[in-house]
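Q: Just need the structure, nothing else, for what follows:
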Amino acid sequence: MIYPIVVYGDPVLKREADEIEEGSIDVIKLKDDMFETMYEASGIGLAAPQIGKSLRMFVVDGSPLEEEGMENFKKVFINPEIVWEEGEKWNFEEGCLSIPGIREEISRHAKLRINYLDENFVEHEEEFDGMKARIIQHEYDHIDGILFTDYLTPFKKRVLKGKLNNISKGKCDADYKIKIPSKK
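A: Down below sits the predicted model:
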C-alpha cells in the first residue's frame, strides 16, 4: 500500500516517535508499505512519521544514488539508537520528501554507530560512514521530531518561511501523493 507523504506543518513530524513492541503491529507489512511508498516518491529513505505513524522505524535504500557501496544498502531500522557519531562534519545538500522543492546544505558527522532491530526483531549494532551515515542521521532525526530545516540558521529559516508555509498549505510541487496538515 502506498501512503501519502505527510508534509511540513503536520505535528506528527515534530513529535518524538514511540518505540515498537514486538508483536504490537505487523512490521513486515509496514516495512513493505514504507519501501513501496518511498520508491513511488523516488526517495532513498523514509521514516514512519512521514506516513503519519509516530513509530520509531525507518527504511533506507541507497541504490538509486549509484555510488560505490550503496548498491546493497537497503535496510530496516526499528527502535534505533545512535550509540555515537564522530568524524569531521561535512556539508551536503539534503532534501526531504516531507519538504518538497527545498534543498539545503546540512552539516553532519562522517561516521556513526547505531543499535537497531531489523524487521524480524533481531538486534544489530553497526558502524556506517559517508553517505550511509548521512541517510541514517536524516531518517533518525525524523523519529526524534527533527527536520533538516531545524539545522538552518535563523536567517535561512526566515528566507524559507514563505515556501514552508506554502508547503504546509499544500501549495507545492510533488510528483507523489501528499497529506496536507489538517486545519484546526
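Q: From here on, just use CA atoms for contacts and neighbour counts.
A: OK.
Q: Can you give me the buried ones in the top strand by length along the chain?
A: If you go by DSSP state E, the chain has its longest strand at strand 74-86. Using 16 or more other CA atoms under 10 Å as the test for burial, strand 74-86 gives 75, 76, 77, 78, 79, 80, 82, 85.
Q: separation between the nearest residue to the fifth one once chain neighbours are set aside and residue 100?
A: The shortest distance from residue 79 to any non-neighbouring residue, by CA to CA, 6 or more residues apart in numbering, is to residue 56 (5.0 Å). Distance of residue 56 to residue 100, computed by CA to CA, to the nearest Å: 22 Å.
Q: Here is the second sequence; please produce its structure so I can put it next to the first one:
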Amino acid sequence: MTIRPIVRYPDLRLALPARPVTTFDDGLRALAIDLLDTMRAAPGIGITAPHIGVPLRVVVLELDAKTGAQTYINPRIEWASPEMILHKEGSVSMPGVNDEVQRHARVRISYQDLDGATQTEESDGLRAVCHQHEIDQLDGMFWIQRLSRLKRERLVKKFEKMSRNSQVS
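A: Take a look at the predicted model:
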C-alpha cells in the first residue's frame, strides 16, 4: 500500500491538462493502486493522477462498497443530458470545503480499462457528477472554477484560513 502526497490547491499543476495514457503496463496498474490507496486515506470518493502530481489521464472512483473501485483511463464525455442537477462537491486537493455545483444529470463516457480496451459507461446522479468533476480536473479545470466569482473567493478564503489554523496547531 502506497499513499502518495496529494497536490494541494492552489498548486499550478492542478491547472494543467493531463496527457493521454499510451502505455498500458504494470506501471499503470501500480499507479491505479496508489491512487486508490491515496484516495481512501484522504478520504475521498474520486481522485485523478494529477491530484498526486502525475500528469496522466487516469481516474479512480469508489462510490460504494457494492460496486467497488473503478479505474478510467483517458475518459471523455461523449454525451451529456440537457437536464441539470446541483450537487455538493469538494476535492482531496482542497479538503474541508465544499459547495454546490451545477452539472449534467446524466452522461455517457468512453474510456479505456487498465488493459487498454475501449469501454463506454452511462451514468446518472452522483456517478455522473463524479465523471464530470474528474474529467474537468484532467482538463486542468479545478472544480471551484465552476462557481461564481463571489462563491469561489469566499471558499478560497475559508480554505486559506483553515490551512493557516491547521499549521498553527
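Q: The helix or strand just after the longest strand of structure 1 corresponds to what range in structure 2?
A: Downstream of strand 74-86 of structure 1, the first helix or strand assigned by DSSP states H and E is strand 90-94. Aligned by TM-score structural alignment, strand 90-94 of structure 1 falls on residues 85-89 of structure 2.
Q: before we move on, the earlier item: among residue 56 and residue 100 of structure 1, which residue is more densely surrounded?
A: residue 56 (22 against 19; other CA atoms under 10 Å).
Q: Show me the residue sitting in the middle of structure 1 in space.
A: residue 139 (3.0 Å; CA atoms, centre = their mean).
Q: Quick check: which element contains that residue?
A: Here residue 139 of structure 1 is assigned to helix 130-143, by DSSP H and E.
Q: Give the aligned range of that helix in structure 2.
A: Mapped onto structure 2 using TM-score structural alignment, helix 130-143 of structure 1 spans residues 125-138.
Q: For residue 19 of structure 1, which non-adjacent residue is closest in space?
A: residue 56 (5.2 Å).
Q: Wait, the one you found touches residue 48, no?
A: Yes: taking contacts as CA atoms under 8 Å, residue 56 of structure 1 lies within contact range of residue 48: 7.0 Å.
Q: so what sits against both of the two?
A: By CA atoms under 8 Å, 6 or more residues apart in numbering, residue 56 of structure 1 and residue 48 have these common neighbours: residue 143.
Q: still on that earlier bit, thinking the residue nearest to the centre of structure 1 is in contact with residue 49, fair?
A: No: counting by CA under 8 Å, residue 139 of structure 1 does not reach residue 49; the two are 9.9 Å apart.
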